[in-house]
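**Q** give me coordinates for this.
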Amino acid sequence: MADRAPLAGIRVADFTWVWAGPFCTLQLAHLGAEVIRVETATRPCVTRLLPPFADFEPSPDRSGYFNQYNQGKKSIVLDLKRPEAIEAAKRLCAASDVVVENYAAGVMERMGLGWDVLRALRADLVMIALSGYGATGPDADKVSYGPAQVPLSGMSSVTGYHGFPPMHVGISYGDPTGGLHGAVAVLAALVHRARTGQGQYIDLSQWETSMAVLAEAITAWTMNGAAPERDGNRDPHMAPHGVFRAAGEDRWVALAVEDDAAWARFAAAVGCPELASDPRYATAAARKRHEDALEEIVTAWTRARSPEEATATLQGAGVAAFTAATNRDLAEDPHLAARGFFVELPHPVVGTRKHVGVPWRMSESDCRVRRVAPCLGADTDQVLRDVCGYSEAEIARLRAAQALV
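**A** Here you go, the predicted structure:
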């Protein structure tokens, strides 16, 4: 039976670490590509060393962080400081359709694995470099990590409360935005290759991908010289809009009333239909002018109810409202379970654990988590033998030369 995965038959050499690069190759693995991570025990991926660890026992193979974002991949160990390992990496790249790397700009070139070298090994190769600032420009060589991309992109400048300093947004948005944009670029390059037979190099700047999801704030300046003000959970146009306290300890409900019709439905649902015609609240502009008083009305209603009750009442009236879910809420959510969003795969070290799976469904293609995240170096011999063409004796010599650590 033919493999129905969109990227069946595509091999990816994965020189990535932390989040952005692995998130890019995760999408390719979900689509059916064979993704082979190149790692080393001398400097493991940062996420192998970060919690949460299964059963609170730190180990490179027990990190939930790593195991989540490296599902469906293989792992080989190569100490790229050794020439024998560089030669093995070249063989892997020559046998691959795609090379993905997110080291600092210039690192692959200094190791002898830059684009000029690799495209000479395979003319139709697709290679992408996800770096902090791109491969060109005056900032190309600056140090970058995902958390720094948030304020640098301008995201922090529009996050926070009026009269208070900028705030971080909770996660390093530069990493997943870079990874997702990178996956799209790789897919486009593979389509181009299918049409023309040509490979190509993709230079991705995580700084730019972070700004790409904040374009409306930037255009507010480029069009009118205006800067959006920080205003907490409020929306510039919708009111009420925010996260409101509900009954119970640290329980909250989020809601958004998008227009006057939704406001009328909200007012009826909370038992105060007269609010729909009250001149202080009848229009969006009026509600924005009286937003403090408006939020007191909303909070008085929500805090007397559980988030689930408030959500059910408002959703029943056609108002966008949702429980501010905890991690436990999500892990036990019946809707997500019904859609098969979570996957449980047996891991040789941590046993069977629940992980986030593929967030899309395709009617004619098979997209799923095909294997658990790899233990460090678990596939080294198999890949060297079956993909790179090494004999058992040659693999033994690589191991004796300390190239496989």
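
**Q** alpha carbons only for contacts and neighbour counts from here, please
**A** Fine.

**Q** what segments of the stretch 101-250 of the chain are helices?
**A** In the stretch 101-250 of the chain, the segments counted as helices under DSSP state H, counting those that start in this stretch are 107-110, 115-121, 146-152, 174-196, 206-212, 215-224.

**Q** turn the ones you listed into JSON lines, columns for mean neighbour count and distance to Tyr281.
**A** Putting the helices of the stretch 101-250 of the chain into JSON lines (neighbours: other Cα atoms under 10 Å; distance: least, Cα to Cα, whole Å) gives the following:
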{"stretch": "helix 107-110", "mean neighbour count": "12", "distance to Tyr281": "58"}
{"stretch": "helix 115-121", "mean neighbour count": "15", "distance to Tyr281": "60"}
{"stretch": "helix 146-152", "mean neighbour count": "20", "distance to Tyr281": "35"}
{"stretch": "helix 174-196", "mean neighbour count": "19", "distance to Tyr281": "38"}
{"stretch": "helix 206-212", "mean neighbour count": "23", "distance to Tyr281": "35"}
{"stretch": "helix 215-224", "mean neighbour count": "12", "distance to Tyr281": "27"}
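
**Q** this one as well, want them side by side:
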Amino acid sequence: MPTALADLLILDFSRVLAGPYATMVLADMGARVIKIEQPGTGDETRQWGPPFADNGLSAYFIAVNRNKQSITLNLKHPTGQAIARELARRADVLIENFLPGTMARMGLGYNDLRPLNPRLIYCSITGYGQYGPDADRPGYDTVIQAEGGLMSITGEPDGPPMKTGVAVADITTGLYAATSILAALHYRTHSGEGQYIDLSLFDVQLSWLANVASAYLVSGKPPRRYGNAHSTIVPYQPFAAADGYVMVAVGNDQQFTRFCQALNHPEWATDERFATNPARVTNREQIITAIAEVMAGESVAFWIERLRAAQVPCGPVNDIPTALNSRQAQARGMVRSIDGIRMVGPAPVFSATPATIRSAPPALGADTAAVLAELGYSADQIRHFYDQGIV
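**A** Purely as a prediction, here's the structure:
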């Protein structure tokens, strides 16, 4: 069965999360991804554990490195740099996440490679971009969450700022990288030209503050923390049931009317304090307290059945095992297995070019000899490269 990006060759010089996530997304869609790693150590996330799979790979590395080949290459050695340039001559895309200027110092910057391959799409991911007062600082997801404002709006109103449970700045930067690369490839189809993409975690973090940033820019008022509640919609938060939590997402006044009926309090829907969403936001404490008292008396299952029957958006607050083993996750094939390794599968479902898992995350340097042979190096030359620590 065909895949959407089967004709693309991507060189992945990135490590850890944002870059590898981007290249995994593209690899799932069929692109050939060659991951270039440091001899002897490789991507540092290979050792970020426990837990580790039976083959010794960390769960962290497994999460974002399927469908890739791995070669080792000493980029500080002139021969290693020459091999990297030879790969770049043939590549459609190069992605890297070194500090600004690092690739250029090794003769592998965009301006070095463009003359060799004018069609190359070159994507650099950094913490703060290629210019600006913080450009030379390394980027770490939690620091970006802090500096980019996310932690200030995450957590309970009277508690400390909190980070999210997943490295969202890295993940969203990876998604931005993938979509930006695809846009550049589309431009190349009619221009014949590659281009450079400068992508920073900090910029991405600011960009997806979305309505929260917009609220400040419109009102001039700094957003504050609402815990699990919503700043401008009520009720839109989890409520404690007798045996767990139920997330309620009442998005309009019609839903609120049905919600009140399901709670056997239809009078709330006509009370001027609660009849409209702006009124409920103003009188948030009163209505939330009233709802909480009612919902605490029944089980999660009771409320899920009752609210869904009333067409009120809701769901149980699941832990990770429950979510991954849910009927919906199973129906969608979201947990896959390859070579005995279980992992979360690709999210998009294409009608003609499905995203696939074709190979497990590779052992360090598993494909070095094969890729060098493709470049025309002999077995003797390849052995010499190993002996000299070039690969």
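
**Q** where exactly do the strands run in structure 2?
**A** Secondary structure of structure 2 (DSSP state E): strands at 9-12, 32-37, 68-72, 93-96, 121-126, 195-200, 236-240, 245-249, 314-316, 335-338, 341-344.

**Q** which residues in structure 1 does the last one align to?
**A** Counting by TM-score structural alignment, strand 341-344 of structure 2 pairs with residues 353-356 of structure 1.

**Q** same thing with the third one?
**A** With the alignment judged by TM-score structural alignment, the segment of structure 1 matched to strand 68-72 of structure 2 spans residues 73-77.

**Q** the first one now?
**A** Residues 11-14 of structure 1 are where strand 9-12 of structure 2 aligns, taking TM-score structural alignment as the criterion.

**Q** run through the residues that contact the equivalent of Ala379 of structure 2 over in structure 1.
**A** Taking TM-score structural alignment, the alignment pairs Ala379 of structure 2 with Glu392 from structure 1. For Glu392 of structure 1, the contact set (Cα atoms under 8 Å, 6 or more residues apart in numbering) comprises Arg385.

**Q** grab the nearest non-local neighbour of the equivalent of Leu31 of structure 1 over in structure 2.
**A** The alignment partner of Leu31 of structure 1 in structure 2, by TM-score structural alignment, is Met29. Take Met29 of structure 2 and drop its neighbours on the chain: the residue closest to it by Cα to Cα, 6 or more residues apart in numbering is Ala355, 4.7 Å away.

**Q** how many residues are close by that neighbour?
**A** Neighbouring residues of Ala355 of structure 2 were enumerated by other Cα atoms under 10 Å; the total is 23.

**Q** quick revisit: the strands of structure 2 into JSON lines, with extra columns for distance to Glu374 of structure 2?
**A** JSON lines is the format used below for the strands of structure 2 (distance: least, Cα to Cα, whole Å):
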{"stretch": "strand 9-12", "distance to Glu374 of structure 2": "13"}
{"stretch": "strand 32-37", "distance to Glu374 of structure 2": "13"}
{"stretch": "strand 68-72", "distance to Glu374 of structure 2": "12"}
{"stretch": "strand 93-96", "distance to Glu374 of structure 2": "18"}
{"stretch": "strand 121-126", "distance to Glu374 of structure 2": "22"}
{"stretch": "strand 195-200", "distance to Glu374 of structure 2": "26"}
{"stretch": "strand 236-240", "distance to Glu374 of structure 2": "56"}
{"stretch": "strand 245-249", "distance to Glu374 of structure 2": "54"}
{"stretch": "strand 314-316", "distance to Glu374 of structure 2": "52"}
{"stretch": "strand 335-338", "distance to Glu374 of structure 2": "26"}
{"stretch": "strand 341-344", "distance to Glu374 of structure 2": "29"}
